[in-house]
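In: Kindly return the folded structure for what I paste below:
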Amino acid sequence: MSPANSPDLSNESQYDRTRLREWARGRARSAGVDRRDLLRLFAAGTAAGALGLGSAGTAEATAGTTTITPADPRPAASPPGILKPLPPELFTIRGTNAETNFAALHGTGQLTPLDRFFVRNHTSTPRLDPRSWQLKVWGDALSRGPVEFSYDQLRALPAIERTLFIECAGNGRSFYTTQQGQQVTGTAWTLGAIGTAHWRGARLSDVLRRAGATRDAVDVLPRGLDDEVVTNGVNLGHVRRPLPVSKALDDVILAYEMNGEPLPPDHGGPVRVVVPDWIGISSIKWVGDIEVSGQPLYTPWNTDLYRLFGPDQPPQGSAPLTRQTLKSAFELELGATVPAHRTRLLTGRSWSGAAPVHRVEVSTDGGARWQRARLHDVPRRGAWVRWSLPWTPRTAGATALLARATDATGRTQPATAALNTQGYLFDAVVRHPVTVV
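Out: Model prediction:
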């Protein structure tokens, strides 16, 4: 392709759609998984039919979905593979994951305490020693051979510190079913698959430059050191998801501290990737190597997984997901009982992956009337804002509290979210049930 006809790969949407077409036509490399195995995986779910990947002699798959973590709304007795304590007042266990009970964030400040930060694991938390950990940077878009960085060498690089949220793409997934009556696959998160932390680490751009990344680089692929993922009889390998080189050189962090402490194992220690504003799967935990490629790369985590399929989506499916969406949550238990004729301060948090949240409105009567909440943080990109509104309930009975945010792009949370079969990026206003007594 000549430069004059080349797509603008610094544009996220153009990048993703270009890579998708290249992969579907066999022009992109499936990093670490044989393409035939990926097609077999897709045949068990959406992708073979939805992407038009069927070949001669292969039956086209019927529409469906594939998920690694089945939905199970019932808290498990104990989670496999998570190291930190998970008391029930702070967490709800969902398979290999632990969701923060949002009410437990009340009074905690802007940063999520480490003992309340949600855990999203594809397998289990590995135990890695920083003294023996190394980061290998390799690939065909380096000017020299593989380069390795020890933990101390990484910490010796110029440090960057940023306060940022990390949020699972499926956060809010359960409301597709409970609020919109639509069945989706995946872990049945409410709104607690998010946390905001103060991260400290090295710029990925500094590491790539020191490793000799060339102008031929198009994709950067971090890979985790947790166990390999096996689903539908296919070994998908270690969790990994490519970034466009433009994003990798922009604001991505290789974090080794979280809220002023060494990065805990459950949150990716000793070192993890932090990708501002993007869905959580981009922020690879326990990073062990990074491939710098002059060819487009694809993995299961941006082909069958973490894309939008369904009747409300494009016929070929959406581009791989990048930015997070817009949400609001009350710091109050779902189904809470509150006394009538007594003023209480409703509190909550709102966030957006596109721009700072600058307005939050709250309804205490199921959406009939709205009042503007008071913001307690200066709106900043990549971080949530805390808000409050006093409420004196007058009438006994069941009602619903609603909160809706508007970010600096002018986008406001909608009344309903567009359906996708894997339940990603739920952004509708959530009806928070309470009973006044």
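In: hey, let's count contacts and neighbours off CA atoms from now on
Out: OK.
In: which residue packs closest to Thr416, ignoring adjacent ones?
Out: Ala428 (4.8 Å; C-alpha to C-alpha, 6 or more residues apart in numbering).
In: Distance check, the one you found against Thr96.
Out: To Thr96, Ala428 is 26 Å away according to C-alpha to C-alpha, to the nearest Å.
In: just Thr364 next, same as before
Out: Taken as C-alpha to C-alpha, the span from Thr364 to Thr96 is 35 Å.
In: cool, and Leu225?
Out: 16 Å.
In: Same question for Leu114.
Out: Taking C-alpha to C-alpha, one finds Leu114 at 18 Å from Thr96.
In: Ok, Arg241 next?
Out: Distance of Arg241 to Thr96, given as C-alpha to C-alpha: 20 Å.
In: Which one's more surrounded, the two?
Out: Arg241 (23 against 20; other C-alpha atoms under 10 Å).
In: compare with the first, here's sequence two:
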Amino acid sequence: MQSSQKTGAKSYLITKTLDPENQETPIQFIHKDFVTEKLFYRRNHFSYPNFVSSFYWLSIGGLVNFSRTFSLEEIQALPSKTLKSVLECAGNKRGFFKPMVFGEQWQKGAISQGIWKGVSLRTMLRYTGVLEAAKEVVFEGYDFGVRTDSNDLTYFSRSLPIEKALHPDTLIAYEYNGKPLPFKHGFPLRLIVPEWYAMASVKWIKKITVIDHEFKGPFQAVDYVYYPKKDSDEGKLPVTTMKINSTIQQPIDRQILNTGFHTIAGIAWTGRGVITKIEVSVDGGMTWSFANLVQSPEKYAWVRWEYKWEVFEKGEYTILSRAMESEGGKQPKEAVWNRKGYGYNAIDTIKVKVE
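Out: The predicted model follows:
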């Protein structure tokens, strides 16, 4: 198996839209535990924000004992934490839903992984205190624009329930892969919420507000909601934890192969526990075999896996992968359809031809 890193060839993001910029990671060429800045997928609802000053301040207010404004230097001087975490767009693989749904038609590349350094939000809230009535924490970014369903200027804002906000691994991040956070990925500060889909990891954080009620912003109450029915809101649920999932990176779908030995390789991830097993089928799901995990599973991170395939009979083959995790979950045969196309996690499928 060859990759662009081994051959010296270059990989590029796969463009979906230019303004706002939405681009996929070429996931079939990623064979490391982290994705470089240039290949990390980009998901935006609005154009990139413009900072009018090089000075940066982050305010924390609302239901706190003491409102406070932190400079970037003060935040970077606080005790830090570093963790490896997947960021997956909730719409990753949306293009595979049947029947098709409206929205960005992501394939398999609206997912990346990095090593994030920052300050636990819990640590920062110790400086302000949190009142007993607090139920949620709202994060407002600097990015704004006009939504298609309104004529009002809207800032991208999301909230976390207080217990998730106070989890020690919920980070206010300022570094990515050992370097300052790139502007297109949220510089100078972004939220990192491990285990949740990436809409929760708000970029370009402008302010943080603690509230005593359910946040009703449009990116929480309208978007990033599972609507199981096409024509009504009955049974709707918020999008939160990432579903168990896997992706075959090599071979590439519709690739033509020679007879002989091949490596089937991919990644698997989950928002609950860790990945424990990967099964691969080379006969369309009639029989399954266990793949080898390339490294020990880590909480919050994807695991890379490989399966050695010996094939000497020419013809067309359907290759499948499915993951299992420590909390008992198993990747399903079919994803749960919803009209906004979130959380696609059906068994991954490719077809190859052996000549």
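In: Tell me how they score on TM after superposing.
Out: Once superposed, the chains reach a TM-score of 0.91 (TM-score structural alignment, normalised by the length of structure 2), with 343 aligned residues with a C-alpha RMSD of 2.1 Å.
In: what's the neighbour count on the residue opposite Ser143 of structure 1 in structure 2 once aligned?
Out: Ser143 of structure 1 maps onto Asn65 in structure 2, with residues paired by TM-score structural alignment. Residues contacting Asn65 of structure 2 under the criterion other C-alpha under 10 Å number 14.
In: Verify the stated contact: Asn65 of structure 2 with Leu131.
Out: Yes. With contacts counted by C-alpha atoms under 8 Å, Asn65 of structure 2 reaches Leu131, the gap being 6.6 Å.
In: circling back to that earlier point, residues touching the match of Ser143 of structure 1, list them.
Out: By C-alpha atoms under 8 Å, 6 or more residues apart in numbering, the residues touching Asn65 of structure 2 are 128-131.
In: tell me which of the residues you listed is nearest to Cys89 of structure 2?
Out: Of all the contacts of Asn65 of structure 2, Cys89 of structure 2 sits closest to Val130, with 30.1 Å by C-alpha to C-alpha.
In: now the strands: where do they sit in the stretch 201-350 of structure 1?
Out: 219-224, 229-231, 234-237, 243-244, 253-258, 261-262, 272-274, 287-293, 297-298, 326-330, 336-338, 344-352 (DSSP state E, counting those that start in this stretch).
In: between those strands, which gets nearest to Ser13 of structure 1?
Out: strand 243-244 (10.8 Å).
In: Where in structure 2 does that closest one align, residue-wise?
Out: Using TM-score structural alignment, strand 243-244 of structure 1 pairs with 160-161 in structure 2.
In: again, but for stretch 395-415 of structure 1
Out: So stretch 395-415 of structure 1 sits over residues 313-333 in structure 2, by TM-score structural alignment.
In: who's in contact with the matching stretch?
Out: Contacts of stretch 313-333 of structure 2 (C-alpha under 8 Å, 6+ apart): 244-248, 259, 268, 270, 272-285, 345-355.
In: Drop anything exposed from the residues you listed.
Out: For the contacts of stretch 313-333 of structure 2, a neighbour count by 16 or more other C-alpha atoms under 10 Å gives the buried set as 244-248, 268, 270, 272-282, 345-354.
In: Make CSV from the contacts of Asn65 of structure 2 and add neighbour count to it.
Out: Below are these laid out as CSV (neighbours: other C-alpha atoms under 10 Å):
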residue, neighbour count
Thr128, 18
Gly129, 15
Val130, 19
Leu131, 15
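In: can you map out the helices along the stretch 51-200 of structure 2?
Out: Under the criterion DSSP state H, counting those that start in this stretch, the stretch 51-200 of structure 2 carries helices at the ranges 72-77, 121-126, 162-165.
In: Quick one, which of those gets closest to Ile60 of structure 2.
Out: Comparing the helices of the stretch 51-200 of structure 2 by C-alpha to C-alpha, helix 121-126 comes nearest, at 8.2 Å.
In: how about the closest one, aligned to which bit of structure 1?
Out: By TM-score structural alignment, helix 121-126 of structure 2 lines up with residues 204-209 in structure 1.
In: Mean per-residue distance, the matching stretch versus structure 2.
Out: The superposed stretch 204-209 of structure 1 is, by mean C-alpha distance after the TM-score superposition for structure 1, a mean 1.3 Å from where its aligned residues fall in structure 2.
In: That stretch: how far from the chain's middle?
Out: 23 Å (C-alpha atoms, centre = their mean, to the nearest Å).
In: which residue of structure 1 sits farthest from its center?
Out: Distance from the C-alpha centroid of structure 1, by C-alpha atoms, centre = their mean, peaks at His341 (40.3 Å).
In: residues in contact with that one?
Out: 392-394.
In: That one maps to what in structure 2?
Out: That one, His341 of structure 1, aligns with Thr259 by TM-score structural alignment.
In: try Asp227 of structure 1
Out: Using TM-score structural alignment, Asp227 of structure 1 lines up with Phe144 in structure 2.
In: Map Gly172 of structure 1 across to structure 2 for me.
Out: Under the alignment by TM-score structural alignment, Gly172 of structure 1 pairs with Lys93 in structure 2.
In: Tell me who's in contact with Thr247 of structure 2.
Out: Contacts of Thr247 of structure 2 (C-alpha under 8 Å, 6+ apart): 108, 266-268, 321, 348.
In: Apply 6 Å and report the result again.
Out: Residues near Thr247 of structure 2 by C-alpha atoms under 6 Å, 6 or more residues apart in numbering: 266-267, 348.
In: in the stretch 1-150 of structure 2, which spans are strands?
Out: 14-18, 21-24, 57-62, 68-71, 81-88, 111-120, 136-146.
In: so which of these is the most packed in?
Out: Mean neighbours per residue, mean count of other C-alpha atoms under 10 Å, is largest over the strands of the stretch 1-150 of structure 2 for strand 111-120, with a mean of 23.
In: Pull the distance from that one to the chain's centre.
Out: Per C-alpha atoms, centre = their mean, the centroid offset for strand 111-120 of structure 2 relative to its chain is 11 Å.
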